[in-house]
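Participant: When you get a sec, could you give me coordinates for this:
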Amino acid sequence: MVAIESLSITDYPRIGGEDVKHTQFLLSFETEFPPILVHRSTMGVIDGVHRLRVAMLRGQREIAVHFFDGSEADAFVLAVQSNAGHGLPLTLADRTAAASRIVQSHPHWSDRAIARVSGLSPKTVAAIRRRSTADTPPSNSRMGQDGRVRPINATAGRELAGRLITANPDMPLRKVAKEAGISIGTAHDVRERLASGRDPVPESKRRGAGARAGGQRAKEDTQQLPVRPASLAAVQDRARNPAILVRRLLRDPSLRSTETGRTLLRLLDAQAQVVQRWDRLVNGVPQHCSETIADLAGEYARFWLEFAATSRATGHDGERKISG
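Facilitator: You can find the predicted model right below:
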């Protein structure tokens, strides 16, 4: 409980301020309202201005609050997100003005992340960004809704990853991804493309002047990269491309001739498809079921590890069977 007179309403996402009709509507209820949200360092109201006004009209001197500890810029983002998600909706003008401000205060956020907070479409946010940051040098990366930072132009990162893998075939993919500024899934795809003799950057990603400029920057950034000579064969040997291995197995008559073998081939082929689409699959996980999907992935991973160990043992002694 804090004194009402200690609170301020100075940084409010509603351009028109308090909506008197909404205040009167809330005043008609005799029940207690949930605590309002307050920025601790400034004592500014983040969410609950109308509830605060009702408390004042009721003659209350104190009101229940939850405190937010963070920057003023983050407090404004929370105010927009809170007011856009419940209670009296923000108007289009409110949301547009809020998005313009968030683009300035959080330039590293993706259009989709800002759109989710402000209640606008990603295309609208992109247009606001172009107007708001016309004189600001563009950033090469953005933070998405999941908090992960990704490059705007993946061409540069793919080319750098290709050089890193070619120069150091034994380098762990996690390190490649970190140094190239790409996801592990993208690094895996780059390694697979190199292993099959293809360019690390798909032709579709090279189109456009922006992609070409990004590719040139990657080349400039890697001119001083220490290179250890390595042949394509060495890269291919270490890559162990799942898709290539599955294609070999698909031609094996001992597997194709039995129902169990065909089932196993279908499962392995599906896993190869998962690896090839790793980036899109990870990025497409809805937040509300991410924990369930993660648990399932862990269970399946443990199953495949047991399968691998049992399969090797069966192959060696010809007697052990896989338990289900």
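
Participant: contacts, neighbours, all on C-alpha from now
Facilitator: Will do.

Participant: May I see the buried residues of the longest helix along the chain?
Facilitator: Counting residues, the longest helix in the chain under DSSP state H turns out to be helix 290-317. The neighbour-count check on helix 290-317 (16 or more other Cα atoms under 10 Å) flags Thr310, Ser311 as buried.

Participant: helices and strands around it, which ones?
Facilitator: On a contact count with 3 or more Cα pairs under 8 Å, 6 or more residues apart in numbering; DSSP states H and E, helix 290-317 meets no helix or strand.

Participant: secondary structure class for Pro107?
Facilitator: coil (DSSP: H, G, I helix; E, B strand; the rest coil).

Participant: show me the contacts for it.
Facilitator: Ser139, Arg142 (Cα atoms under 8 Å, 6 or more residues apart in numbering).

Participant: Tell me the spacing between the residue nearest to Val117 when sequence neighbours are not counted and Ala218.
Facilitator: Nearest residue to Val117, sequence neighbours excluded (Cα to Cα, 6 or more residues apart in numbering): Gln81, at 4.9 Å. Applying Cα to Cα, to the nearest Å, the value for Gln81 to Ala218 is 37 Å.

Participant: sec struct for Pro200, please.
Facilitator: coil.

Participant: wait, what's in contact with the closest residue to it other than its chain neighbours?
Facilitator: Nearest residue to Pro200, sequence neighbours excluded (Cα to Cα, 6+ apart): Val190, at 4.9 Å. The contact partners of Val190, by Cα under 8 Å, 6+ apart, come to Arg158, Ala161, Gly162, Pro200, Val201.

Participant: to compare against the first, here's another:
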Amino acid sequence: MSTLVEADSPRLGGESREHIELLLTSDAALPPILVHRQTMRVIDGMHRLRVAVLRGEPAIPARFFDGGDTDAFILAVSANVAHGLPLSLADRTAAAERIVTHSPHLSDRSIASFAGLSPKTVAAVRRRTNPDRPQLNARVGRDGRVRPVDSGDGRRRAARLIEEDPDTPLRDVAKAAGISLGTAHDVRERLRSGRDPVPAHGRQGCTGGGRAGHATPYRPAGPCPLGDLTPHPDRDATLRKLRQDPSLRFSGTGRLLLRLLGAQTLDKENVTKLIDNVPPHRVDAVAALALEFARAWHEFAVRLRSRIGDPL
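Facilitator: Sure thing, here's the model as predicted:
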């Protein structure tokens, strides 16, 4: 037991002396502790380890976990939520903040299941913890599948598939559209009742939207409007001037911006070649990503112009 390292505990107040004393009064054999093999850090079972030491026992049963530090912490939180001395609400909330910070790719429902919180609470924790961090477009759910945060595009793909062949099994529709089986079922029911396949709160101003709480007749969705953007008269010359600006060239963030702007350059010839070379089975995915990137740059432009009081 001398090789063990104290736990990276999710308990803000540390170990509970009362719980240790309670375990000492029991004659029952202690369940195995859980140890991170790479670091020999106790993941779950510090109270049991303390009891074994106080009893003078030379060894304690243990199970080993092989994985990264973040995964080990998530496992520690899950274990302490599921059994033993329950974590307090403050402990669970702090644990969720740490998981959101180090694993932003995990969905709110997934983190909620680990920390013993509701998905709404985790969503609030995410907004509070990382207010300035760009949010990912997709997250990993409890089943390990990657799903978009905004399922609007997936719902519209599912609607097209169902309209083309109403007899297609929903499981196949869900897989092809990149949505859950439950979402595919909801899309089918909405189409049957003549409603938009995307709920009002998820339309974000796209074609087919309506007021929340009102059933809107379904129309096949078109592209989301991006606002009236005036094309720049000399894009290449502007890029050259930006690249020569020392305030951008000699800062890391400035160089990143220049690289991103340069990567967006598309002429008519390249556009035609790219379009012609997208395989038919990937058209929806590429188009959805292009729209998402366009929306992101539009939001960037709006926020940038608002700094000088000249909104788009």
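
Participant: tm score of chain vs chain?
Facilitator: Scored against TM-score structural alignment, normalised by the length of structure 2, the superposed chains reach a TM-score of 0.58; 220 aligned residues with a Cα RMSD of 3.8 Å.

Participant: just to revisit the earlier point, looking at the contacts of Val190 of structure 1, which is nearest Gly17 of structure 1?
Facilitator: Closest to Gly17 of structure 1 out of the contacts of Val190 of structure 1 is Arg158 (48.2 Å), distances taken as Cα to Cα.

Participant: ok, the counterpart of the closest one in structure 2 to Gly67 of structure 2 distance?
Facilitator: Matched by TM-score structural alignment, Arg158 of structure 1 corresponds to Arg155 in structure 2. Between Arg155 of structure 2 and Gly67 of structure 2 the computed distance is 35 Å (Cα to Cα).

Participant: the more surrounded of the two?
Facilitator: The neighbour comparison of Arg155 of structure 2 against Gly67 (other Cα atoms under 10 Å) goes to Arg155, with 26 against 11.

Participant: so the more buried one sits in a strand?
Facilitator: No: Arg155 of structure 2: not assigned to a strand; according to three-state DSSP it is helix.

Participant: show me what contacts the counterpart of Glu97 of structure 2 in structure 1?
Facilitator: Matched by TM-score structural alignment, Glu97 of structure 2 corresponds to Ser100 in structure 1. With contact set as Cα under 8 Å, 6+ apart, Ser100 of structure 1 has these partners: Val125, Ile128, Arg129, Ser132.

Participant: same deal with Ala272 of structure 1?
Facilitator: Pro242, Ala243, Val246.

Participant: switch the cut-off to 6 Å
Facilitator: Pro242, Ala243 (Cα atoms under 6 Å, 6 or more residues apart in numbering).

Participant: so how far is Ala243 of structure 1 from it?
Facilitator: Taking Cα to Cα, one finds Ala272 of structure 1 at 5 Å from Ala243 of structure 1.

Participant: do Gln236 of structure 1 as well
Facilitator: Taking Cα to Cα, one finds Gln236 of structure 1 at 13 Å from Ala243 of structure 1.

Participant: Among the contacts of Val190 of structure 1, name the buried ones.
Facilitator: Arg158, Ala161, Gly162, Pro200, Val201.

Participant: how near is the corresponding residue of structure 2 for the last one to Pro148 of structure 2?
Facilitator: Counting by TM-score structural alignment, Val201 of structure 1 corresponds to Pro197 in structure 2. Pro197 of structure 2 sits 16 Å away from Pro148 of structure 2 when distances are taken as Cα to Cα.

Participant: Would you mind finding the match for Leu12 of structure 2 in structure 1?
Facilitator: Checking TM-score structural alignment: Leu12 of structure 2 goes with Ile15.

Participant: Can I take it that its match is in a strand?
Facilitator: No: under three-state DSSP, Ile15 of structure 1 falls outside any strand and is assigned coil.

Participant: quick one, helices of the stretch 151-300 of structure 2?
Facilitator: Taking DSSP state H, counting those that start in this stretch, the helices of the stretch 151-300 of structure 2 run over residues 152-164, 170-177, 181-192, 235-244, 246-249, 252-263, 268-277, 283-306.

Participant: what's the mean gap between the second one and the aligned bit of structure 1?
Facilitator: Superposed on structure 1, helix 170-177 of structure 2 shows a mean distance of 5.2 Å to its aligned residues (mean Cα distance after the TM-score superposition for structure 1).

Participant: other SSEs contacting that helix?
Facilitator: helix 152-164, helix 181-192 (3 or more Cα pairs under 6 Å, 6 or more residues apart in numbering; DSSP states H and E).

Participant: Now tabulate those helices in CSV and tack on distance to Val5 of structure 2.
Facilitator: Output for those, formatted as CSV (distance: least, Cα to Cα, whole Å):
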stretch, distance to Val5 of structure 2
helix 152-164, 46
helix 181-192, 44
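
Participant: which of these is buried the deepest?
Facilitator: Comparing these on average neighbours per residue, with mean count of other Cα atoms under 10 Å, the densest one is helix 152-164 at a mean of 21.

Participant: starting at the chain centroid, how far to it?
Facilitator: In terms of Cα atoms, centre = their mean, to the nearest Å, the centre of helix 152-164 of structure 2 is found 23 Å from the chain centre.

Participant: sorry, back to before: which of the helices of the stretch 151-300 of structure 2 sits most buried?
Facilitator: When the helices of the stretch 151-300 of structure 2 are compared using mean count of other Cα under 10 Å, helix 152-164 is most buried, at a mean of 21.

Participant: which helices and strands does that helix pack with?
Facilitator: helix 170-177.

Participant: Need the residues that contact the helix it packs on.
Facilitator: Contacts for helix 170-177 of structure 2 (Cα under 6 Å, 6+ apart): Gly154, Arg157, Ala158, Ser180, Leu181, Ala184.

Participant: Sort out which one of the residues you listed lies nearest Gly262 of structure 2 for me.
Facilitator: Gly154 (29.9 Å).

Participant: Run through the residues that contact the closest one.
Facilitator: By Cα under 6 Å, 6+ apart, the contact set of Gly154 of structure 2 is Ala177, Gly178, Ile179.

Participant: any idea how far Thr31 of structure 1 is from Gln81 of structure 1?
Facilitator: With Cα to Cα as the criterion, Thr31 of structure 1 and Gln81 of structure 1 are 25 Å apart.

Participant: Tell me which of those two has more neighbours.
Facilitator: Between Thr31 of structure 1 and Gln81, Gln81 has the larger neighbour count (other Cα under 10 Å), namely 22 against 8.
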